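J.: Dropping a prediction and its sequence here:
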Amino acid sequence: MTGPGAGPADEPRHDVLVVGGSGVDTVVRVDSLPVPLADSVGVGPIREWPGQTGGNVALGCHALGLNVKFLDFIGDDWTGGQVREHLAKGGVDFEGMHSPSGTRRAVNLVDKTGRRMSFHDARDPEDLRMPREFYLPHLERARHVHLSITNFTRFLFDDIIEQGVPVSTDLHDWDGMDTYHREFAYRADLVFLSAAGARERIGPVMREILREGRAQAVVATAGAGGSYLLTREGSRTPRPVPATVPPAPVVDSNGAGDAYVAGFLYGRLAGRSLDDCAHLGAIAGAYACTVEGSSSLITGEALRSAR
C-alpha cells in the first residue's frame, strides 16, 4: 500500500490510467436464471475471482501490450490481498490507498449459457475522496484515462479535462434515468454501457449521451447480439456491430464487457477508426467468454491475427 505522492518522477508514460473498480467476485454456477425459489440449491464449485471492472480493464489492456497504471482504494483484508496478488501476476502496475470499508465484493450467479446476475457490494463511503497529490502525477503522464463508476472517481473529471487527456467510462446496465450515472455519461469522451439496462430505449439513451455530454462516441454492448456504435458524425441511428463467434464454447460472460473496453481502447490508442475499434472490442469480448473469470485474456498479437 502506498501513500500520497508515491511514484518516481521519471516513471514511464502510461498508455492507460485506470482509476477505481477493483474487488473480488464470488462466482456461483447455477442451472438457469432466474434461480428457482428454494431453501437450498446444490451448485458446482464456488470460485473467487479477483478483478471486477477496473481490475479487468487494467488486466485486459496490459495483456494487449499497453502500458497500464491502476489506482484505487483497497482494503487491508484477505480479499484485498487476492486483488493485489492477481494484478501482480497479470503484470499490472497497481498503487492502492487504504479503504476504511474494505475491499469491494460481488456475488455473481452464472447459468449454463454464460449469462450472469451480479449482486454488487460497493461499500465505499459517500465522502471517500482520492487526494490530488496521489493521482495527479500519474494523470500528467497518461495518454488515456478510464474511470470506473465508483463514486470517488467523479471528482477527478475536472483535473482530467483540464489536462486535456481523453477519458472513457463504462456505465454498465444504466437505464438512462438513474441520476448517479449522469455525470459519468456526460463528462466522458468515450462512453460504454450495456444494452440490457435500457433495453428497447437504448437508442434514445445513446443519443441523449451525445446530445447532453461531450462524448465523441457511445458504445452499447448486447452480448451475443453484438454491439452498437453511435458517433457525432453520420446517422442518428446506432450502427450495429456484429458479434464475433467465440473461438471456443462460452463458459462465463463475467468480464466480457471489460475485455471489450480493453480491445476498443487498444484500437483507439493505435489510431484506428471507431468502427474498427468496435470490431476489436467484439473480438476481445468473445475471447473472454471462453474462460472462467479473467483467467485468460487475449494478447495484442492474437487480436490482430483474429481480424
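T.: Arrived safely, thanks for sending.
J.: C-alpha from now on. contacts and neighbour counts both.
T.: OK.
J.: and the helix or strand containing Val27, how far from the chain's centre?
T.: For Val27, the element it lies in under DSSP states H and E is strand 24-29. Computed by C-alpha atoms, centre = their mean, to the nearest Å, the separation of strand 24-29 from the middle of its chain amounts to 17 Å.
J.: Give the other helices and strands that it contacts.
T.: Using 3 or more C-alpha pairs under 8 Å, 6 or more residues apart in numbering; DSSP states H and E as the contact criterion, the elements in contact with strand 24-29 are strand 47-50, helix 78-89, strand 105-110.
J.: 7 Å - rerun?
T.: strand 47-50, strand 105-110 (3 or more C-alpha pairs under 7 Å, 6 or more residues apart in numbering; DSSP states H and E).
J.: now it against helix 78-89, angle please.
T.: Relative orientation of strand 24-29 with respect to helix 78-89: 90 degrees, computed using axes from the mean of the first three to the mean of the last three C-alpha atoms, to 10 degrees.
J.: Other residues contacting strand 24-29?
T.: Strand 24-29 is contacted by residues 43-44, 46-52, 79, 83, 104-111 when judged by C-alpha atoms under 7 Å, 6 or more residues apart in numbering.
J.: again, only using 6 Å
T.: The contact list for strand 24-29 (C-alpha atoms under 6 Å, 6 or more residues apart in numbering) reads 46-51, 105-111.
J.: Buried ones only from these, please, as a ChimeraX command.
T.: Remark: buried members of those, expressed as a ChimeraX selection using 16 or more other C-alpha atoms under 10 Å:
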select :48,49,50,51,105,106,107,108,109,110,111
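J.: ok, back up a step: quick one: buried residues of the strand holding Val27?
T.: Of the residues in strand 24-29, those scored as buried under the neighbour-count criterion (16+ other C-alpha under 10 Å) are 24-29.
J.: Second structure for comparison follows:
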Amino acid sequence: MPAPTFDIVAIGNAIVDVLAQADEDFLASVGLTKGAMQLLDEEASTHLYARMGPAREISGGSAANTLAGMAALGARCAFIGQIADDQLGEVFAHDIRANGVAFATPMRPGQPSTARCLILVTPDAQRTMNTFLGASQFLPEQALDRETIASAAILYLEGYLWDPDEPRAAMRAAIDIARRAGRKVAFTLSDSFCISRHRADFRRLIDSGQIDILFANEGELLTLVEGEDFDAAVAEIAAHIPTLVVTRGPHGAIAMVDGVRHAVPAEPITRIVDTTGAGDLFAAGFLAGQIQGRSVADCLHMGAIAAAEIISHYGARPEAKLDELIKARLG
C-alpha cells in the first residue's frame, strides 16, 4: 500500500454559520426549542435571519470544522463538499483553503444557494441550530475525488450528510474506494435526530465492519442502541468497532480501543461562551493524535484540549494556536 498523500479526507456539509446572541424569550417568540437542531427551507431560513440580532458569519460544517482543527495541528487535510456559485460559497471556499485544507469540489450553478446554519446562542452558551442545507444536499458521486480518497490515510464521514440521497450515495461509494485502497474509515454520528432516521443504515455500517473509528456523544450513543445504560451501550457498539470515542460533556470522554477502555476528564475552562463545534474539535484533536502516533490517552487529552478552546469563544473554528496549547499541556 503506497504511503498516503493526505492524512485525512472528509466528506461533509459545506455550511456558513451565522451566529447571533439571543435570550430564551426570543427563542420562544420564534417557536424554537433551546439546544435543538432543526432543518429549514430557504424561505424559513430567510425569515428567521431577518428577525435575528447582529450576527457574524463563520464558515462551518461539522467535518469541515474537524479538518480546520486538524490542519492547525499539522495534519494534511482535504475536504469534499458541495457549495453553490454564490457569495456564501466564495466565503466557504476561501475560509477552508485559508485554513490549509485542500478543497477542489466544483461550485454548483443555480439554485439552491450555499448552505447556512443560523445559530442562536443563549447566555448559558447553549446553541440552537437552524440549518438550511441548500447546495450541500446535492453532492453527487461524480464530484468525488477518487484519487484523493484512495490516497488518504483516513476517510472521515459526517452523519449530518446522510439524509439526502445524492451525498449518501457518494459516501457509500467513498467507503468502497477507501476500503479497496486499504484505508481507515471514520464516522461521526453527528446528532440524535440523524440516528433516529437512519439507525438501521448506521447499524449495518457498524455491524458489518465498514467503520474503523466511530465518534459519538453520550446521548447519540444511547439513541443508537435505543437504551439507557451507558456502559451497556459502550460494550454493545465497541464489540463491532476497533475504536469507539464517546464524549460526555463536563464528564470528559472515553475511548474503547480493541476492547480496552480509556478515559479522560474534561479540560478545565474559566468560561463557556459557545458550545458550537465542541464535538467537531474533539474529533480533530483525537484524530491528529492518532496520525502523530500518540497513545490513546494523549489522543483523548488532545481532543479535550481542542474542545475546550472552541467553547471558549464564538464559532467552531480555532482562534488560539492548538499546537501550542497541546504542547504546553502534553509536551
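T.: Perfect, thanks for sending it. Please read all numbers here as calculations on a predicted model, not as lab measurements.
J.: where does the TM-score land?
T.: Once the chains are overlaid, their TM-score stands at 0.82 when taken by TM-score structural alignment, normalised by the length of the first structure; 290 aligned residues with a C-alpha RMSD of 3.0 Å.
J.: Nearest to Val191 of the first structure, out of the helices and strands packed on strand 24-29 of the first structure?
T.: Using C-alpha to C-alpha as the measure, strand 105-110 is the one of those that comes nearest Val191 of the first structure, at 23.2 Å.
J.: Read off where that closest one ends up in the second structure.
T.: Under TM-score structural alignment, the alignment places strand 105-110 of the first structure onto residues 116-121 of the second structure.
J.: what's the helix or strand for whatever residue of the first structure lines up with Phe215 of the second structure?
T.: If you follow Phe215 of the second structure across to the first structure using TM-score structural alignment, you land on Phe192. Element membership of Phe192 of the first structure [criterion: DSSP H and E] is strand 190-194.
J.: So what touches that strand?
T.: Strand 190-194 of the first structure is contacted by residues 168-173, 215, 217-221 when judged by C-alpha under 6 Å, 6+ apart.
J.: If we use 8 Å, what do you get?
T.: For strand 190-194 of the first structure, the surrounding residues in contact (C-alpha atoms under 8 Å, 6 or more residues apart in numbering) are 166-174, 185, 215-222, 261.
J.: And for stretch 174-191 of the second structure, what's in contact with it?
T.: The contact list for stretch 174-191 of the second structure (C-alpha under 8 Å, 6+ apart) reads 1, 62, 144, 146, 149-160, 195, 210-216, 220.
J.: quick one: which of those residues sit in strands?
T.: Among the contacts of stretch 174-191 of the second structure, the members found in strands (DSSP state E) are 152-158, 213-216.
J.: Present those residues as JSON lines; the columns should include neighbour count.
T.: Below are those laid out as JSON lines (neighbours: other C-alpha atoms under 10 Å):
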{"residue": "Ala152", "neighbour count": "25"}
{"residue": "Ala153", "neighbour count": "23"}
{"residue": "Ile154", "neighbour count": "25"}
{"residue": "Leu155", "neighbour count": "31"}
{"residue": "Tyr156", "neighbour count": "29"}
{"residue": "Leu157", "neighbour count": "27"}
{"residue": "Glu158", "neighbour count": "22"}
{"residue": "Ile213", "neighbour count": "22"}
{"residue": "Leu214", "neighbour count": "23"}
{"residue": "Phe215", "neighbour count": "24"}
{"residue": "Ala216", "neighbour count": "22"}
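J.: how far apart are the strand holding Val27 of the first structure and its match in the second structure?
T.: Taken against the second structure, strand 24-29 of the first structure registers an average deviation of 1.6 Å after superposition, with mean C-alpha distance after the TM-score superposition for the first structure.
J.: That strand maps to which residues in the second structure?
T.: Strand 24-29 of the first structure corresponds to residues 16-21 in the second structure, going by TM-score structural alignment.
J.: Can you tell me the centre-most residue of the second structure?
T.: The centre of the second structure sits closest to Ser62, judged by C-alpha atoms, centre = their mean, with a distance of 2.8 Å.
J.: Which position in the first structure pairs with it?
T.: Ser62 of the second structure maps onto Thr53 in the first structure when the alignment is built from TM-score structural alignment.
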